[in-house]
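Chemist: Pasting a predicted model and its sequence here:
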Amino acid sequence: VYIVEFFFTTCPSICPVMNTNLVEIQEEFRDFDDFGVASFTINPEYDTPRVLKEYAEKYGINDMDWHLMTGDRQEIYDLANIGFNIFAAENAGVPGGFEHSGLFALVDKNGYLRSRTDDFGNPIIYYRGTISESQGENNEGEKEEISILKEDIKKLLSE
């Protein structure tokens, strides 16, 4: 069972919140051998393995099953936008030079994306990673989804 995210180390906005939320999840699920996090940088030209290691140290990313990864730029964008259908793009017109959704994908033990439904029966395929549990909701009234992500991780780990 693992969470997938797309981020970049020089992000001036949502990435610090996303990774702070993931560190909280890391701590809660540290003792589970079947749980991990896959973080892919969307700025591989800057985010070298050394930069990613420094970022991990800065944020307290220290679980051996949390992997911060870089690679071929086009392959990462294809993985994000086509493979996971989680938006990521370079955009010189936004702060930091990149845009991305701030969503987390949850993958089960068989490699399938897992989701849940909302109160109306509509699928919630991704989890909003940009609002902390303690914050509750953002200025636009969007509710945090870290708590339901944790519930779903627990469910998948018990399957």
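Modeler: Happy to help now that I have it. Numbers count the residues shown, from 1 in each chain.

Chemist: From now on I want contacts and neighbour counts done on CA atoms only, so please keep to that.
Modeler: Fine.

Chemist: how about the host helix or strand of residue 56: buried residues?
Modeler: Element membership for residue 56 (DSSP states H and E) is helix 49-59. Of all the residues in helix 49-59, those buried under the rule 16 or more other C-alpha atoms under 10 Å are 52-53, 55-56.

Chemist: what's the helix or strand that that helix is followed by packed up against?
Modeler: Heading C-terminal from helix 49-59, the first helix or strand you meet, by DSSP H and E, is strand 66-69. In this structure, strand 66-69 makes packing contacts with strand 36-41, helix 49-59, judged by 3 or more C-alpha pairs under 8 Å, 6 or more residues apart in numbering; DSSP states H and E.

Chemist: got another, please set it beside the one above:
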Amino acid sequence: MPQGASNKKKYTYVWVSTIVLVFGIFAVCEITKRIKDGTIVENDRMAGTAIEEPLSFIVNNGTKRKVPPFAFYNQDSVLVTNKDYLGKVYVVDFFFTTCPTICPVMTSNLVEIQDKFGGQDNFGIASFSINPRYDTPERLRAYAEKYGITDKDWNFMTGQQEQIHQLASEGFYIMANEVEDAPGGFEHSGMFALVDKNGYLRSRVDAFGNPIIYYRGTITEKQGVNKEGETQQITMLKEDINKLLLE
């Protein structure tokens, strides 16, 4: 091989190596910077996609699921209906004040939601007691005071037990049953439902394009994951509330 060609090839290798080295240094610096700033996440591409995509409607038999009519009295003995939530993005849960298991965590998570979005005219929370025979407005008010609930649009509601259980099972497909041997006498789901300003149930989709439908309310952001390996979804819920508020 001619000497000039050999030198040219050697210089090409050096030039390519230099470019690779420079880009490598730049990438390491950028990652280091983001770690220090606390902005790096487990999967940036997936997280970004989830935030940017519009939320899905929950559809049954080709029909978008909408919150059915309801009318119950809240902690201030004021009648609250589904119409009071029209124009608001809101979170729904089913609980009871004497629950010894998941309800305290669920309520604490909703307090964090309140602290982030409460006070906005287009946001609210609807909590339905599945033990309304015990959970009178007075007891619901004491419960709200215990947890520091200040948002005027967070209603703790009570009424006829059969109607509330029917709303849970048929309106939201959320389990709520009176079971004698269960802790506190009731079994219920620890899921939150998210409703848009027009009363439709909404959620993001999973990796297969299916709506997740509900958000796990029994794990805190700080806890991150439970012993069964399920991850917290409160961060996800906050992102999706904000998305609906901007629609």
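Modeler: Sure, I can see it. This is a predicted model, so every value here is computed, not measured.

Chemist: got the buried residues of helix 49-59 of structure 1 as a markdown table, with distance to residue 20 of structure 1 columns?
Modeler: Putting the buried residues of helix 49-59 of structure 1 into a markdown table (distance: C-alpha to C-alpha, whole Å) gives the following:
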| residue | distance to residue 20 of structure 1 |
| --- | --- |
| 52 | 15 |
| 53 | 16 |
| 55 | 12 |
| 56 | 11 |
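
Chemist: rewinding a little: which residues are contacting the helix holding residue 56 of structure 1?
Modeler: 9, 19-20, 23, 62, 68-70 (C-alpha atoms under 8 Å, 6 or more residues apart in numbering).

Chemist: Buried ones among these?
Modeler: Using 16+ other C-alpha under 10 Å, the buried ones in these are 9, 19-20, 23, 68-70.

Chemist: Going along the chain, name the helices of structure 1.
Modeler: Under the criterion DSSP state H, helices of structure 1 are mapped to 14-28, 49-59, 73-78, 146-158.

Chemist: Let's have those in CSV, adding distance to residue 2 of structure 1.
Modeler: Compiled in CSV, the helices of structure 1 are given as follows (distance: least, C-alpha to C-alpha, whole Å):
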stretch, distance to residue 2 of structure 1
helix 14-28, 11
helix 49-59, 18
helix 73-78, 18
helix 146-158, 8
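
Chemist: Can you check which of these gets nearest to residue 119 of structure 1?
Modeler: The closest of the helices of structure 1 to residue 119 of structure 1 is helix 146-158. By C-alpha to C-alpha, the value is 12.9 Å.

Chemist: residue range for the top helix by length along structure 2 in structure 1?
Modeler: In structure 2, taking DSSP H as the definition, the longest helix is helix 3-37. Under TM-score structural alignment, helix 3-37 of structure 2 corresponds to no residues of structure 1.

Chemist: next SSE after that helix?
Modeler: helix 44-52.

Chemist: Could you quantify the relative orientation of that following helix and helix 234-245 as an angle?
Modeler: 40 degrees (axes from the mean of the first three to the mean of the last three C-alpha atoms, to 10 degrees).

Chemist: to the chain's geometric centre, what's the distance from helix 44-52 of structure 2?
Modeler: Computed by C-alpha atoms, centre = their mean, to the nearest Å, the chain-centroid distance of helix 44-52 of structure 2 equals 16 Å.

Chemist: just stretch 84-99 of structure 1 next, same as before
Modeler: For stretch 84-99 of structure 1, the distance to the chain centre is 15 Å (C-alpha atoms, centre = their mean).

Chemist: again with stretch 195-205 of structure 2
Modeler: For stretch 195-205 of structure 2 - counting by C-alpha atoms, centre = their mean - the centre lies 12 Å from the chain centre.

Chemist: and if you look at stretch 96-112 of structure 2?
Modeler: 15 Å.

Chemist: same deal with stretch 17-34 of structure 2?
Modeler: That offset, for stretch 17-34 of structure 2, works out to 37 Å (C-alpha atoms, centre = their mean).

Chemist: circling back to that earlier point, and the helices and strands packed on strand 66-69 of structure 1 as a markdown table, adding distance to residue 75 of structure 1?
Modeler: Listed next are those as a markdown table, based on distance: least, C-alpha to C-alpha, whole Å:
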| stretch | distance to residue 75 of structure 1 |
| --- | --- |
| strand 36-41 | 11 |
| helix 49-59 | 17 |
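
Chemist: Out of those, which is closest to residue 103 of structure 1?
Modeler: Distance to residue 103 of structure 1, taken as C-alpha to C-alpha, is lowest for strand 36-41 among those, at 11.6 Å.
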